[in-house]
Each structure stands twice: as structure tokens, then as C-alpha cells.
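*Asks:* can't give you the sequence, but here's the structure:
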């Protein structure tokens, strides 16, 4: 969903280049070790962070990890940044750029987890290549994930979920966890579920939340 432009958010982003990378040149590798207080910590990435409730909560809960929020909209990046500054999240960086360049923004084998939360379903067939679980994106995720890394995916859209399961299966991925009703099934996941803004909205309406963890490592 496109957010309405907020001048204060745009201004805030422009005032904090140490926290927000804006449209970095994909041809130039980003020196992430200079952007984190402790770059030796494990790195995790959320693609399409929206207003950032998920990634900022996760960063606050886990100061022993580093996080990058990839978000294309400047207003959304500003909302994330405001929370980052309020909570003093030195382990969180914001990248305002296109996720299609993720393998250019990050070195091979550099991240442990990629989070895909309530991504745009792009329901029309002609837009299949824009879906964040399309095979071209999966190939890029595989490049930047460590050998033991994985993808964590959540959506309320049954069509996108079915498509993603098929796409990942065709790519040869292993499903470590699958749920078709995350909030009501008795399931075990590796960490406490953090709800996004969209997740709270959809769950309140009674919509089932679909989730999966998938890895590229052969089992």
C-alpha cells in the first residue's frame, strides 16, 4: 500500500544519512561494517518493511543481532527511522532502495534470515516477475544467505501463499515450517511471532495468516 507523503518523514530521512541509505548505486558494494556499531553480529534483512513495526520490535528484542530494513517509500523509511531514533536501535539500518538489487547491496553469504512480511501479491499473471517469491528473487536471496540461512514468509493472501509454496518447491527449497492459520494452529516456530501492522489488521478481521520458513540447504 502506498503511503501518503509526509514532509516531516522526508525531512527526517534527509537529516540522518548515517541511518538511512537512499538509493545506493547497485554497482558499488555497501560497506556495512562502517554502518553498525558491531558488524561482527549476525545480520538479518526484512524486504518491504512498511511502517517498520516488525523490524523495530525485533531489533529491540535482539541487540545481539544486526538488522536492515529495505523499504522503497521515503515516508515509510521516515516512520521506521523515527522509531529507531526513539528506541536508540544502533543495530538497525534502513535501506531505501529496490529489493531487486538485494544481491548487489549485500555480499554473498552475508545474512542469516530474510523476512518477507505481507508482500504485495501482484495478483495479475503479467506481474508475476514482481512477486518477491518469484524464482529470480529466490536466486538472489540464495546468493546473499549463509548456507544455514532461511526465508521467513507471512501473508494473508491465499493466492500468494499457494504461489510461493509452488515457486519455492520448484526452486528445490526445503520447508522447515508451514502454517495455513498461524494464529490458531498449535505450531512451534523458532521465535515468538511478531505481528506487523498488516497482520494485526487482517487477523482482527478473522483472516487466516499463512506462514512458512524455507531454506536452500539440502536435507
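*Replies:* It's in. As the structure is a computational prediction, the values presented were derived from the model and not from experiment.

*Asks:* all contacts plus neighbour counts: C-alpha atoms, from now on.
*Replies:* Will do.

*Asks:* helices or strands up against the helix or strand harbouring residue 85?
*Replies:* Assessed by DSSP states H and E, residue 85 sits inside helix 74-87. Judged by 3 or more C-alpha pairs under 8 Å, 6 or more residues apart in numbering; DSSP states H and E, helix 74-87 is in contact with helix 7-15, helix 53-61, strand 92-96.

*Asks:* take a look at this one as well, against the first:
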């Protein structure tokens, strides 16, 4: 199966992280014009540092790409934060911060981009959900799990809105992936998690990126409103 993104304009959030940087590399390898954004600095070409919870930044980001390229063909909502705070200890400010990054920014960035995609009669959007959004947070915080469940439902709503206009909206729900998100997980908790992965290993950023690139490509042209699980069998 050949994945061709030649001259396609791709916007990836969370582009400085493990999955995000892998996505940038993969889309470029398939010929895409890639724009990445993150709160952290990066020396990558077409990289725009900024805060996705800032409405003015979102508007400037999208309008800047459209002014330069005239279109956005793919949006990957990859940015997010992962917190493990026990439910009884979650404060209102922590709840709101996590939701602003993991859910609210996803909606408002997608709102800006999908309007252009609908007008150009084509486009693909892929957002990052999580296995925690399907089963609840055992080690992941309740707020994290709730935000990812909401992303999955938002994906369905936007897919229904845009399907007739040639725009597809999907999500992926990774399980335990070997990235910096797992830094600081106590050894006993990691041992518990590993025992619940039938394949017996952590997933890789490349395995998540492969699924996202597929969902963004013409090879998945009849797939929309779906959440693809990538978890080694943890959730079936």
C-alpha cells in the first residue's frame, strides 16, 4: 500500500513530543508539507511555537498556514498532557488546565480547520484519544480519562457534520506507549500495567504514527467517525 501525501499540507500539534516528532518525520517522508506546533521550542522547519489554549494563537496559526499554502489537508490533534493525580486530589485549576489542553483546544482548532476543509470539499482529521477514555483511569487521572473519552465522542460528532462534504474525522486510542509520558510511573504500577498487555510489551511511537498516517491517507477513504485502538490487546 503506497501512502502518497505529495503537496498535501499537514498540521500536527504536540509536534515536539515522541509521537508528534515521529509523525512529522513520517508525513515528510511521504511527501507532505508539514507544519508542527507545540509549547516547547524546536528547530524543525515550518515549526510554530505556541500555546494551543490561546484563541489568538489558534487563529494566527491557521490563518498563517492558509495565507502561505492556501489549504490544510490533514490535521492531527496530538497535543495533550497526561496526569496521574488521584481523583480525590484533583483541584479545579488542574481539572480546567487539563481539559483546556486535551479537549477544548482540540475542539476550537478543529473548528477553524474543518471549516476550510468543508469549503475545499476534502480533508482528514485524526485526534488522539486513549484506552483510558474507554475503560476509565486506573493509573491515569480521572480527568485525563474523561478528556480522552470526550475526544472520542467529539470525533463522532464532527464526522457526522463533515462526511457529506468530503471530510473524514477519526481518532486513535493508544494504550501504554513507550514515550516520556511513562516517565515517573512507579515500578509496581508499571509491572501491573505490563501484566495486562496480552502482547507483553509497550507500544512504540512509530506504531501509533503508522495508524495515524493511514487514517489521514486515501487508503482509508471509507473510514470516518471511528476510533482505532492501538494497545497490544489491553482493550478488546
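*Replies:* Yep, that arrived. Just so you know, these numbers come straight off a predicted model, no measurement behind them.

*Asks:* now what about the TM-score between them?
*Replies:* Laid over one another, the chains give 0.48 as their TM-score (TM-score structural alignment, normalised by the length of structure 1), with 154 aligned residues with a C-alpha RMSD of 4.5 Å.

*Asks:* report the angle between the axes of the helix holding residue 85 of structure 1 and helix 7-15?
*Replies:* 70 degrees (axes from the mean of the first three to the mean of the last three C-alpha atoms, to 10 degrees).

*Asks:* Helix 74-87 of structure 1 relative to strand 92-96, how many degrees between them?
*Replies:* Using the same axes, to 10 degrees: helix 74-87 of structure 1 against strand 92-96 is 170 degrees.

*Asks:* thinking again about what came up before, just say which of the helices and strands packed on helix 74-87 of structure 1 is most tucked in.
*Replies:* Mean neighbours per residue, mean count of other C-alpha atoms under 10 Å, is largest over the helices and strands packed on helix 74-87 of structure 1 for strand 92-96, with a mean of 24.

*Asks:* Remind me what the next helix or strand after that strand packs against, helices and strands.
*Replies:* Downstream of strand 92-96 of structure 1, the first helix or strand assigned by DSSP H and E is helix 102-105. Counting contacts by 3+ C-alpha pairs under 8 Å, 6+ apart, helix 102-105 of structure 1 is packed against helix 135-144.

*Asks:* list the buried ones in the helix it packs on?
*Replies:* Going by neighbour count (16 or more other C-alpha atoms under 10 Å), the buried part of helix 135-144 of structure 1 is 135, 137, 138, 140, 141, 142, 143, 144.

*Asks:* Include distance to residue 159 of structure 1 when you put the residues you listed into a markdown table, please.
*Replies:* Listed next are the buried residues of helix 135-144 of structure 1 as a markdown table, based on distance: C-alpha to C-alpha, whole Å:
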| residue | distance to residue 159 of structure 1 |
| --- | --- |
| 135 | 16 |
| 137 | 18 |
| 138 | 18 |
| 140 | 23 |
| 141 | 22 |
| 142 | 23 |
| 143 | 26 |
| 144 | 27 |
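
*Asks:* the strands in structure 2, which residues?
*Replies:* Assignment of strands within structure 2 using DSSP state E yields the ranges 9-13, 33-38, 47-49, 74-77, 123-128, 167-174, 227-230.

*Asks:* circling back to that earlier point, out of the helices and strands packed on helix 74-87 of structure 1, flag the one nearest residue 211 of structure 1.
*Replies:* helix 53-61 (14.7 Å; C-alpha to C-alpha).

*Asks:* tell me the angle that closest one makes with helix 74-87.
*Replies:* Using the same axes, to 10 degrees: helix 53-61 of structure 1 against helix 74-87 is 20 degrees.
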